[in-house]
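Attaching a predicted model along with its sequence, questions to come.
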Amino acid sequence: MAFERVNVERIVGNCSAETGPCATVSVQAPVVEMASHDAKIRVNSYIVNQVKETFASVANVDVEPIIQQSAQELADSFFAHYEAFTQEFPDSPQRWSVDIKGDVLGNAYSVVTYKMHRETYTGGAHPNHETHYATFNAANGKKLKIGEIVRDTANLNNIAEPYFREAVDIAKDLPLMESGFSFDQNKFQVPNNFGMVQEGIIFHYNPYEIAPYAAGEISFLVPYDALGGAKGIKVTRKKVKTN
């Protein structure tokens, strides 16, 4: 599976000035250029929908009405919304932005992991930001669930919890709620947001998911060895060419 990077960069107003109104759109996202027909359609559809969901959240609308719009059209709508705001509130200069960046992460297995970071600001106390991971079957582009990757899903939370606690620096015997983290019934649970990388599986929580905004985004990695090594992973490893 081969990717090419798509870049959309747009600016309205004088963003080089320290003050004053301006708005920016930046989309940097690799899209599939070469793959099987199904893989190309499935992975690119995921990427496009991620971009459109970002613009839909900024405009406070459902994603369905904008599903047929291109990235350029979505940027046009964002700037129109921004200009309407500045005309209605000329004494409230703001600097709006949409920043989307995608990356393809390497690993030793027959899958492709896509990471997309999205950050938006349309006024308020702080920008909104989140990161999403998705792991796809490289042959057909199917988005994989954790149960299609890890064999021992029954013990996954128990395996992963020590790595989470280490990442956020809390003692192994301290209740999660007392540490400022909110889980159902105060029991640790891995998120559905994950990706396979070279060293293991990254699990990722976005702001407000298990903690206040100030806690930021929280990622932790569970090494493949902790999951049983090659025997604990359902997907096959890439074939290594030898002379």
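Thanks, I have it. These numbers were taken from a predicted model, which means no experiment stands behind them. Residues are numbered from 1 along each chain as shown.

make it CA atoms for all contacts and neighbour counts henceforth
OK.

Buried ones in the host helix or strand of V31, by neighbour count?
Per DSSP states H and E, V31 falls inside strand 22-34. Neighbour-count burial for strand 22-34 flags 22-32 (criterion: 16 or more other CA atoms under 10 Å).

contacting residues around stretch 36-47?
Contact partners of stretch 36-47, identified using CA atoms under 8 Å, 6 or more residues apart in numbering, comprise 1, 29, 31-34, 136-143.

what about the helices in the chain?
Secondary structure of the chain (DSSP state H): helices at 37-59, 71-88, 156-168.

The shortest one: which residues count as buried?
By neighbour count, and taking 16+ other CA under 10 Å as the criterion, the buried residues in helix 156-168 are 156-157, 159-161, 163-165.

Which residues does that helix contact?
171-172, 188-190, 218-222, 226-227.

cutoff 7 Å now
Contact partners of helix 156-168, identified using CA atoms under 7 Å, 6 or more residues apart in numbering, comprise 171-172, 188-190, 220-222.

Against that first model, consider the following:
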Amino acid sequence: MKIRLSFVLLSLLILTACSDQSSLNFVQKEVSPGALSLCDQSKCPEISVFYVEADQADPRSTVINAQIEQELGEIISSAVMPGDSLISEVQPALDAFVKSFQDYYGDFPEDALTYQLELEHRVSFQNEDLISLSTVYYTYTGGAHGYGSESYLNLNPETGIAYSLLELIDDVEEFTAFAERQFRTQNGIALDANISSGQFLFDEDTFFLPDTYGFNESGMVFYYPTYSIGSYADGPATLAFTWKQIGPWLNIPVPAL
């Protein structure tokens, strides 16, 4: 009986450990030109890619890694492909980026231009209720300047599926009004002034939350990419909330930091 009881307790401990949502491990990946077979055949663009994948020993990794592959693949391929033809896997997207440059170089071998891809993807926050993955990237494929931006993937650790804003934030409409007041305060725009006064240009002069948002140790950040509310010269804009500020609106527990 004691042996059987010990076995049951051990089994429960193993199951508990396996279901510990904060225990999900991520593995660092790196891609450089030397790792790409196409670069053995012809001149290669400048590539520096670091990203993470969920440890494949975890049953949630299939769902999580598919979302990571799609996000990064679309970021990389968007530099050289139209929006309706984006690639949802990292390796094929990298091949497309390299092939685009090699085609260009084949047509203009005397041109000093080279394509550039810099991408860093990492875990920006993780606990038992939330995993936030951030991506900072820069691409250059010719012209006056390149393009840099950020992206986030916010995952439910239990399912591995990305949260929507509606799942994360209680009463998005009221929160948006609260966020506008914070944005105005942060940027010195009076409450009764046009939101597009100064350097910002909101469509129809109406404040909105960007599609890009994520979390770090300090709290929650909303990211407005270049061109979304201003010119290229204005660059991107961010709206940040501490955990204390965002806490009343969150549908998940505020972490005890």
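Now that the structure is in, tell me what you want to look at. This structure is a prediction, so every number in the text was calculated from the model and none was measured.

Now, the contacts of helix 156-168 of the first structure that are in strands?
220-222 (DSSP state E).

And for the residue nearest the centre of the first structure, nearest residue in space, chain neighbours not counted?
Centre of the first structure computed as the mean C-alpha position; nearest residue by CA atoms, centre = their mean is H132, 1.6 Å away. In this structure, H132 of the first structure finds its nearest non-sequential neighbour in M116, 5.3 Å apart by CA to CA, 6 or more residues apart in numbering.

and what of V136 of the second structure?
The nearest residue in space to V136 of the second structure (CA to CA, 6+ apart) is E150, at 4.5 Å.

chain center to stretch 5-17 of the second structure, what's the gap?
How far stretch 5-17 of the second structure lies from its chain's middle: 37 Å, per CA atoms, centre = their mean, to the nearest Å.

now stretch 150-163 of the second structure
10 Å.

Can you check which part of the first structure it sits on?
Aligning stretch 150-163 of the second structure against the first structure (TM-score structural alignment) gives residues 131-144.

returning to what we had before: G102 of the first structure: which of the helices of the first structure is closest?
helix 37-59 (8.4 Å; CA to CA).

If I take that closest one and helix 71-88, what angle do their directions form?
Helix 37-59 of the first structure and helix 71-88 are oriented at 0 degrees to each other (axes from the mean of the first three to the mean of the last three CA atoms, to 10 degrees).

isn't L72 of the second structure right next to V90, touching?
Yes - contact between L72 of the second structure and V90 holds when scored by CA atoms under 7 Å: they sit 6.1 Å apart.

Distance of the residue nearest to V136 of the second structure relative to F222 of the second structure?
The gap separating E150 of the second structure from F222 of the second structure is 10 Å, by CA to CA, to the nearest Å.

and if you look at L191 of the second structure?
Distance from L191 of the second structure to F222 of the second structure, by CA to CA: 20 Å.

ok, back up a step: what about the strand holding V31 of the first structure, how far off from the second structure?
Compared with the second structure after fitting, strand 22-34 of the first structure deviates on average by 1.8 Å (mean CA distance after the TM-score superposition for the first structure).

Residue in the second structure paired with Q189 of the first structure?
By TM-score structural alignment, Q189 of the first structure lines up with F208.

burial measure for that match, as a count.
14 (other CA atoms under 10 Å).

so what's it closest to, chain neighbours aside?
Closest to F208 of the second structure by CA to CA, 6+ apart is T176, at 7.0 Å.

What's I202 of the first structure aligned with over in the second structure?
So I202 of the first structure corresponds to V221, using TM-score structural alignment.

Let me see the contact set for its match.
Contacts of V221 of the second structure by CA under 7 Å, 6+ apart are 213-215, 238-241.

The same query, at a cut-off of 6 Å, please.
V221 of the second structure is in contact with 213-214, 239-240, counting by CA atoms under 6 Å, 6 or more residues apart in numbering.

residues near the counterpart of Q94 of the first structure in the second structure, how many?
Aligned by TM-score structural alignment, Q94 of the first structure pairs with L113 of the second structure. Neighbour count of L113 of the second structure, defined by other CA under 10 Å: 16.

Looking at the second structure, name the residue matched to A211 of the first structure.
By TM-score structural alignment, A211 of the first structure lines up with G230.

so how far is V80 of the second structure from L72 of the second structure?
From L72 of the second structure to V80 of the second structure the distance is 14 Å (CA to CA).

The two - which one has more neighbours?
L72 (24 against 20).

And that one, what's its match in the first structure?
Checking with TM-score structural alignment, L72 of the second structure has V51 as its match.

Check R181 of the second structure too.
Going residue by residue (TM-score structural alignment), R181 of the second structure aligns to P162.

Go ahead and name everything in contact with stretch 118-127 of the second structure.
Under CA under 6 Å, 6+ apart, the answer for stretch 118-127 of the second structure is 22, 48-52, 131-138, 216.

between these, which is nearest W249 of the second structure?
For the contacts of stretch 118-127 of the second structure, the residue nearest W249 of the second structure by CA to CA is N216; the value is 16.5 Å.

Run through the residues that contact that closest one.
Contacts of N216 of the second structure were listed using CA under 6 Å, 6+ apart, and they are 124-125.

mind redoing it with 8 Å?
124-125, 132.

follow-up on the earlier one: distance of the match of I202 of the first structure relative to F178 of the second structure?
Distance from V221 of the second structure to F178 of the second structure, by CA to CA: 14 Å.

do G247 of the second structure as well
13 Å.

what's the answer for G83 of the second structure, then?
For G83 of the second structure relative to F178 of the second structure (CA to CA), the value is 33 Å.

list the buried ones in stretch 82-93 of the first structure?
82-83, 86.

Start and end of it, how far apart?
Terminal-residue distance, stretch 82-93 of the first structure (CA to CA): 11 Å.

now it: how far from the chain's centre is it?
31 Å.

now swap in stretch 94-111 of the second structure and tell me
For stretch 94-111 of the second structure, the distance to the chain centre is 27 Å (CA atoms, centre = their mean).

Kindly report the same for stretch 37-56 of the first structure.
12 Å.

mind listing what's buried in that stretch?
For stretch 37-56 of the first structure, using 16+ other CA under 10 Å, the buried residues are 39-40, 42-44, 46-47, 50-56.

try stretch 136-143 of the second structure
137-141.

Now K142 of the first structure. Nearest residue, chain neighbours left out?
Excluding its sequence neighbours, the residue lying closest to K142 of the first structure (CA to CA, 6+ apart) is F136, at 5.3 Å.
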